[in-house]
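In: have a look at this fold, sequence not included:
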């Protein structure tokens, strides 16, 4: 099964819809639209939140709205363009987020990382997407513009600002994929996650005690060596990264 991808549809139509330039439904012939584009997108997001991207198709969204699939084509050309709208809406900062500003560059980038983690926790399907062609809509650009506030008043080149933000996002996305991504909805495993780890435990214990993996055995002897959660793993790596950024530019914070 191929990985769903942003930017896989008609870029002109996606951009028109993202920036609300297509005249929406008002100018089209036929009966008055039953829904707004925002309702269609919100319904698709709720479906993906509940069942993952694998369950997302035009018929499924139409069923959620209590209509037929053909009705949705009055709003979006297809699933690919709908996915672009969903990503932009799901990652758009709230007014409260935009009003929150870090006291310095470091705190602001931590807020960026924590907010991104919260987005992934609320919408794990975002982690299922190939976003090599990123959505450049008003929601995502508003978030990026807010992120750039970290560097106001600092003498850091624009290219390096982009690289730093990219680094923060890569850290969060990598940790979130390891800890937040849901099991496949089309071919779900027969066991729960705890059952899976319980099945592995005796093999891992034997491996650690058998002498073939001495470094693994040494690490495992510490009682809390593996007692961390995903958000903690993200923050550990993020803090080390920000330490390096601060040292490189001799920044306070």
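Out: Arrived safely, thanks for sending. As the structure is a computational prediction, the values presented were derived from the model and not from experiment. Numbering: from 1, shown residues only.
In: going forward, measure contacts between C-alpha atoms and count neighbours the same way
Out: Fine.
In: for the helix ranked longest in the chain, which helices and strands make contact with it?
Out: Identified as the longest helix of the chain according to DSSP state H is helix 158-179. Where contact means 3 or more Cα pairs under 8 Å, 6 or more residues apart in numbering; DSSP states H and E, helix 158-179 is packed against helix 105-122, helix 230-249.
In: which of these is buried the deepest?
Out: Between those, helix 105-122 has the highest mean count of neighbours, a mean of 19, where neighbours are mean count of other Cα atoms under 10 Å.
In: give me the angle between it and helix 158-179.
Out: Comparing the axes of helix 105-122 and helix 158-179 via axes from the mean of the first three to the mean of the last three Cα atoms, to 10 degrees yields an angle of 40 degrees.
In: show me what helix 105-122 is in contact with.
Out: The set of residues external to helix 105-122 that reach it, using Cα atoms under 8 Å, 6 or more residues apart in numbering, is 49, 90-91, 101-102, 126-127, 147, 149-151, 165, 168-169, 172-173, 176, 180, 231, 238, 242, 253.
In: now residue 249. Nearest residue, chain neighbours left out?
Out: Taking Cα to Cα, 6 or more residues apart in numbering, and ignoring the residues beside it in sequence, residue 249 has residue 156 as its nearest neighbour in space, at 7.9 Å.
In: confirm that neighbour sits in a helix?
Out: No: membership of residue 156 in a helix is not supported by DSSP: H, G, I helix; E, B strand; the rest coil, which gives coil.
In: how close does it sit to residue 116?
Out: 23 Å (Cα to Cα, to the nearest Å).
In: and if you look at residue 233?
Out: Computed with Cα to Cα, the distance linking residue 233 and residue 116 is 15 Å.
In: returning to that earlier point: run a quick neighbour tally on the residue nearest to residue 249.
Out: Counted with other Cα atoms under 10 Å, the burial measure for residue 156 works out to 11 neighbours.
In: what's the answer for residue 144, then?
Out: Under the neighbour criterion other Cα under 10 Å, residue 144 is assigned a count of 16.
In: ok, residue 139 - contacts?
Out: If a contact means Cα under 8 Å, 6+ apart, then residue 139 has 88-89, 91-93 as its contacts.
In: just the ones of those residues in strands?
Out: Using DSSP state E, no member of the contacts of residue 139 sits in strands.
In: also this one, for the comparison:
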């Protein structure tokens, strides 16, 4: 899988488009075509076929327009990706309208929303956002999170690190889950079939006496879902942060 990077195109043009400064096409507008329609169509292509399949040609075909007409609105795929990333992180209206929550309740809800975002847009957690390009939706999300966490008494740096740690956990766990789903699709071998094929060798290894600790594990030791891993990890992370906050 080829890694895509945020902010890898024309930074100035991406920022102009993200913040809707100078978004008009450079030549005469095509009736019915807008930047938002292009972004939504691109997301639909990526959701259905993966980010590697995304191209200006496929987006244009989905919109029923010529490929060159898209370039009057957005310079290329890299800048379009920046717009897609900011579009999918938009805070739901009902969430942004809520008042202040206890910090733990907020982080639980926010992490689960982030988890669902990754499952709905399975290309999203695979984009390298080490150098994120902050658009209005992304910045509103940070603004909202900092506001919800301000009562913790943490320093400004600690608040941002807390948000980053939880976000990194969610996306890393989602990548593992999605990679497994993609492996099943790519190989035609289900996860159950994959492990069943290894069972005879593993049983022999457990009976060899070389792995006595593992041989004593219960049969259902590894029978858990990725959702269970996510919930377990999230709660343990929050337990740790709760102890840290209460110690201040």
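Out: That came through, no problem. Being a predicted model, the structure only gives us computed values, none of them experimental.
In: corresponding residues in the second structure for the longest helix of the first structure?
Out: Following TM-score structural alignment, the partner segment of helix 158-179 of the first structure in the second structure covers residues 156-177.
In: quick check: buried residues in the matching stretch?
Out: For stretch 156-177 of the second structure, a neighbour-count test (16 or more other Cα atoms under 10 Å) marks 159, 162-163, 166-167, 169-171, 173-175, 177 as buried.
In: could you do stretch 208-225 of the first structure as well?
Out: Judged by neighbour count (16+ other Cα under 10 Å), stretch 208-225 of the first structure contains these buried residues: 208, 217, 220.
In: so what corresponds to the second one in the second structure?
Out: When you say that, I think you mean residue 217 of the first structure. In the second structure, residue 217 of the first structure lines up with residue 215, judged by TM-score structural alignment.
In: and residue 206 of the first structure, what's its match in the second structure?
Out: Residue correspondence to the second structure (TM-score structural alignment): residue 206 of the first structure is matched to residue 204.
In: quick one: name whatever helix or strand follows the helix or strand where that match lies.
Out: With secondary structure defined by DSSP states H and E, residue 204 of the second structure is part of helix 191-207. Scanning forward in sequence from helix 191-207 of the second structure, with DSSP H and E defining helices and strands, the next element found is helix 212-215.
In: what residues does that next one touch?
Out: Counting by Cα under 8 Å, 6+ apart, the neighbours of helix 212-215 of the second structure from elsewhere in the structure are 206-207.
In: let's go with 6 Å and repeat that
Out: In this structure, residues lying in contact with helix 212-215 of the second structure by Cα atoms under 6 Å, 6 or more residues apart in numbering are residue 206.
In: and that helix, how far out from the chain's middle?
Out: Relative to its parent chain, helix 212-215 of the second structure has a centroid offset of 37 Å by Cα atoms, centre = their mean, to the nearest Å.
In: mean shift of it relative to the first structure?
Out: Average distance between helix 212-215 of the second structure and its aligned residues in the first structure, after superposition and using mean Cα distance after the TM-score superposition for the first structure, equals 2.5 Å.
In: what about residue 189 of the first structure, neighbour count?
Out: Residue 189 of the first structure sits with 11 neighbouring residues when counted by other Cα under 10 Å.
In: wait, residue 32 of the first structure
Out: Burial measure for residue 32 of the first structure: 10 neighbouring residues, criterion other Cα under 10 Å.
In: need the three-state assignment for it.
Out: Remark: residue 32 of the first structure carries the secondary structure label coil [criterion: three-state DSSP].
In: which residues sit in contact with it?
Out: The contact partners of residue 32 of the first structure, taken as Cα under 6 Å, 6+ apart, number zero.
In: corresponding residue for it in the second structure?
Out: Pairing criterion TM-score structural alignment: the partner of residue 32 of the first structure within the second structure is identified as residue 30.
In: for residue 108 of the first structure, same thing?
Out: Under TM-score structural alignment, residue 108 of the first structure pairs with residue 106 in the second structure.
In: and what of residue 141 of the first structure?
Out: The pairwise alignment with the second structure assigns residue 141 of the first structure to residue 139, based on TM-score structural alignment.
In: do the same with residue 248 of the first structure
Out: With TM-score structural alignment as the criterion, residue 248 of the first structure pairs with residue 244.
In: that match and residue 102 of the second structure, how far apart?
Out: Using Cα to Cα, which is the criterion applied here, residue 244 of the second structure is 16 Å from residue 102 of the second structure.
In: re earlier: of the helices and strands packed on helix 158-179 of the first structure, which is nearest residue 16 of the first structure?
Out: Using Cα to Cα as the measure, helix 105-122 is the one of these that comes nearest residue 16 of the first structure, at 24.7 Å.
In: from residue 6 of the second structure, how far off is residue 131 of the second structure?
Out: The spacing between residue 131 of the second structure and residue 6 of the second structure, counted by Cα to Cα, is 7 Å.
In: ditto for residue 207 of the second structure
Out: Counting by Cα to Cα, the gap from residue 207 of the second structure to residue 6 of the second structure is 49 Å.
In: just residue 14 of the second structure next, same as before
Out: Applying Cα to Cα, one obtains 10 Å for the distance of residue 14 of the second structure from residue 6 of the second structure.
In: ok, those two, which is more surrounded?
Out: Counted by other Cα under 10 Å, residue 14 of the second structure and residue 6 do not tie: residue 14 has more neighbours, with 27 against 21.
In: right, and that one touches residue 79 too?
Out: Yes: with contact defined as Cα atoms under 6 Å, residue 14 of the second structure and residue 79 form a contacting pair (5.3 Å).
In: near residue 129 of the second structure, how many other residues are there?
Out: Summarising burial for residue 129 of the second structure: neighbours were counted as other Cα under 10 Å, giving 15.
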